[in-house]
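> Here is a sequence together with a model predicted from it:
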Amino acid sequence: MNESDLSLIDRIVLGNCVEGMRTLPGDCIPLTVTSPPYDHVRAYGGHTFDDETFRSVAQELHRITMPGGVVAWVVADGIGDHSESCTSARQKLFFREVGFKVYHTMIMARSGSRWPARVRYGDSLEYAFILSKGRPRTVNLLRDKPNRQAGLVYTDAPRPLAQRERPLPSVKGRPISALGVRSAVWTYPAGGRTTTRDRYAFDHPALMPERMAEDHILSWSNPGDLLFDPFCGAATTCKMALLNHRRYLGFEINPQYHQIALRRMRDAHAEYRRRLDTDLLGA
């Protein structure tokens, strides 16, 4: 954003996100992380999110996302009449229609969040569609998967002479690192203090686990980048952006949830200052 748009940085704005996005310049957002309402699974203060609204959101998201920018769209399907709605699949295809590339499809699994149904396995999965406007400008793959062969030396086996035109240079062995890149299935404990320690935030009916928001922010952005959330809710994404040295902007249409978001960000700013003071004193 240019200097005339700085008044929107580090703010949670009360209002309709489509109208709000229309006030933003094009190609200005490097990363969006959001989880919109879907399939009337929960009531959000009487505000609906129908197919027409989704299409407007998708079109505006493409307009404001900068080249190389990423949208992490976390969504699931409702179940009615013994069948999944397939809303997520239709949304994924429409994002392609407006110009996004579907860079990656990931699974967000929440353990301990719901009782299993009598006729199906536990309903605890969400999709995270990683949408990019061209080639992603930032990809920081998280390396926290323990390698069972850590410390061993890996050597590339050269191809037989019959399979190559000229000899390959000698390959030096390299040790296998202790941690490797995690899979595309991320699992988080859900509920209570495992989602957040901000108890008052549970007045919002559908909190994203803080670790989930943080992992997407770390994966698709760098310190100093702007994080955007058009469905800000209780400001989980904005809080984790701040605590990881990013700027933030969120829109929230529900006044009650907007007040929760403002309180949460006040607490987050206090926590951020405490961390900075601790770092300075320990330096």
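Right, received. Where do you want to start?
> C-alpha only now, for contacts and for neighbours.
Noted.
> and residue 233, helix, strand or coil?
Three-state assignment for residue 233 (DSSP: H, G, I helix; E, B strand; the rest coil): coil.
> from what I can see it touches residue 257, true?
Yes: the criterion here is Cα atoms under 8 Å, and residue 233 meets it with residue 257 at 5.6 Å.
> Scan the protein for its longest helix.
Scanning the chain for the helix with the most residues, using DSSP state H, yields helix 255-282.
> List the contacts of residue 219.
138, 139, 140, 141, 142 (Cα atoms under 8 Å, 6 or more residues apart in numbering).
> Use this one as the comparison:
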Amino acid sequence: MKVDTKIYKDDFHTIIHGNALENLKCLESESIDLIFADPPYNIGKDFDGLVENWSEEEFLNWTYKWIDECHRILKPNGTFYLMNSTENMPYIDIKCRQNFYIKSRIVWAYDSSGMQAKKYFGSMYEPILMLTKHERNYTFNAEDIMVEAKTGAIRQLIDYRKEPPQPYNTKKVPGNVWNFARVRFKMDEYENHPTQKPEALLERIILASSNVGDMVLDPFSGSFSTCAVAKRLGRKSMGIELNEEYVKIGIRRLDLPSPYTCEELAKEKRRKTKNLSKKARLIADTQPQISLI
């Protein structure tokens, strides 16, 4: 889908409505502090009319090109988080080893109330690579992302290996398995996007790998949660998005000037599935049935 690039911005936040690869090529080298990329996975998702249908070769060739652009625009001490499907990640991992240091291979684990696979073990996680250009010189704000160390905090164990013995720490840096619930319809953060990522996940990434005033880029912005969380945390943001309906979400969430009316930008939640909720099914079952015969 070809669109003429349009830009919506204020002093700190920018939305680029256009093709990701083409617009990444236009960005200045070594200008971005943090990149979070959650691109299409090529698994047949329908993004409001834009359906993934590449061959594997086409998809990987395209993916490798935008990864190279992300390497070019990332600052020497910057960090790049890259998500993809379990099927694609082995190819992407090998590609990224050529130019990046892989600091962590993160698993975002979640539960699902929907139907899962019956003939094999269904996928209940998505992998994330944490990539840097420098082996040691990169931002990592450990104190800003501490979580409870359950062994030390709850059981109050003593570490006798230390002299003198002292209690185990009650806080620790999270490991590489992250348990965040997927975004559900009843959540306030829910937007009309089929692959929206939770703000809690993005908050951890942004707090850990950027500082106030840094530039955060999301080249596949979708629901614009990355940019919205970056704004809330005092960072600058830049989001690239091809789909106009998603661009409108970003303009609303970032409160950017645009030619769209308030009605065009209004939030109107739609379920991602056509299946009825439990409450709706109960109501339907209790309604009197009218026969047309």
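Received it, and whenever you're ready, just let me know what you need. The structure presented is a predicted model; accordingly, all values stated were derived computationally and were not measured.
> quick revisit: identify the farthest-apart pair in the contacts of residue 219 of structure 1.
138 and 142 (12.5 Å; Cα to Cα).
> could you pull out the helices for structure 1?
17-21, 51-64, 87-98, 210-220, 236-243, 255-282.
> mean shift between the second one and structure 2?
To tie it back to what came earlier, the one meant is helix 51-64 of structure 1. For helix 51-64 of structure 1, the mean distance to aligned residues of structure 2 following superposition is 0.9 Å (mean Cα distance after the TM-score superposition for structure 1).
> what does that helix correspond to over in structure 2?
Using TM-score structural alignment, helix 51-64 of structure 1 corresponds to residues 60-73 of structure 2.
> contacts for the matching stretch?
20-21, 24-25, 27-32, 35, 80, 91-92, 95-96, 99-100, 133.
> Can you flag the buried ones in these?
Buried members of these, scored by 16 or more other Cα atoms under 10 Å, are 20-21, 24-25, 31-32, 35, 80, 92, 95-96, 100, 133.
> which one among the residues you listed gets closest to residue 242 of structure 2?
Out of those, the member with the shortest distance to residue 242 of structure 2 (by Cα to Cα) is residue 20, at 7.2 Å.
> how about that closest one, what's its match in structure 1?
By TM-score structural alignment, residue 20 of structure 2 lines up with residue 17.
> neighbours around residue 109 of structure 1, how many?
Other residues lying near residue 109 of structure 1 total 19 when counted by other Cα atoms under 10 Å.
> Ok, residue 184 of structure 1 next?
Neighbours of residue 184 of structure 1 (other Cα under 10 Å): 12.
> measure it to residue 127 of structure 1 for me?
Between residue 184 of structure 1 and residue 127 of structure 1 the computed distance is 10 Å (Cα to Cα, to the nearest Å).
> what touches both of these two?
Joint contacts of residue 184 of structure 1 and residue 127 (Cα under 8 Å, 6+ apart) are 105, 106, 107.
> if we can go back for a sec, out of the helices of structure 1, nearest to residue 190 of structure 1?
helix 210-220 (9.9 Å).
> my guess is residue 194 of structure 1 meets residue 208, correct?
No: counting by Cα under 8 Å, residue 194 of structure 1 sits too far from residue 208 to count as a contact (10.7 Å).
> Which one of the two is surrounded by more residues?
The neighbour comparison of residue 194 of structure 1 against residue 208 (other Cα under 10 Å) goes to residue 208, with 20 against 12.
> Give the aligned equivalent of that one in structure 2.
Matched to structure 2 by TM-score structural alignment, residue 208 of structure 1 sits across from residue 197.
> And the aligned partner of residue 129 of structure 1 in structure 2, how far from residue 106 of structure 2?
For residue 129 of structure 1, the aligned position in structure 2 is residue 129, judged by TM-score structural alignment. Separation of residue 129 of structure 2 from residue 106 of structure 2 (Cα to Cα) stands at 6 Å.
> Repeat that for residue 253 of structure 2.
Counting by Cα to Cα, the separation of residue 253 of structure 2 from residue 106 of structure 2 is 28 Å.
> Also residue 67 of structure 2?
Counting by Cα to Cα, the gap from residue 67 of structure 2 to residue 106 of structure 2 is 18 Å.
> again, but for residue 281 of structure 2
Relative to residue 106 of structure 2, and taking Cα to Cα, residue 281 of structure 2 is found at 38 Å.
> before we move on, back to that, identify the contacts common to residue 233 and residue 257 of structure 1.
With Cα under 8 Å, 6+ apart as the test, residue 233 of structure 1 and residue 257 both reach residue 204.
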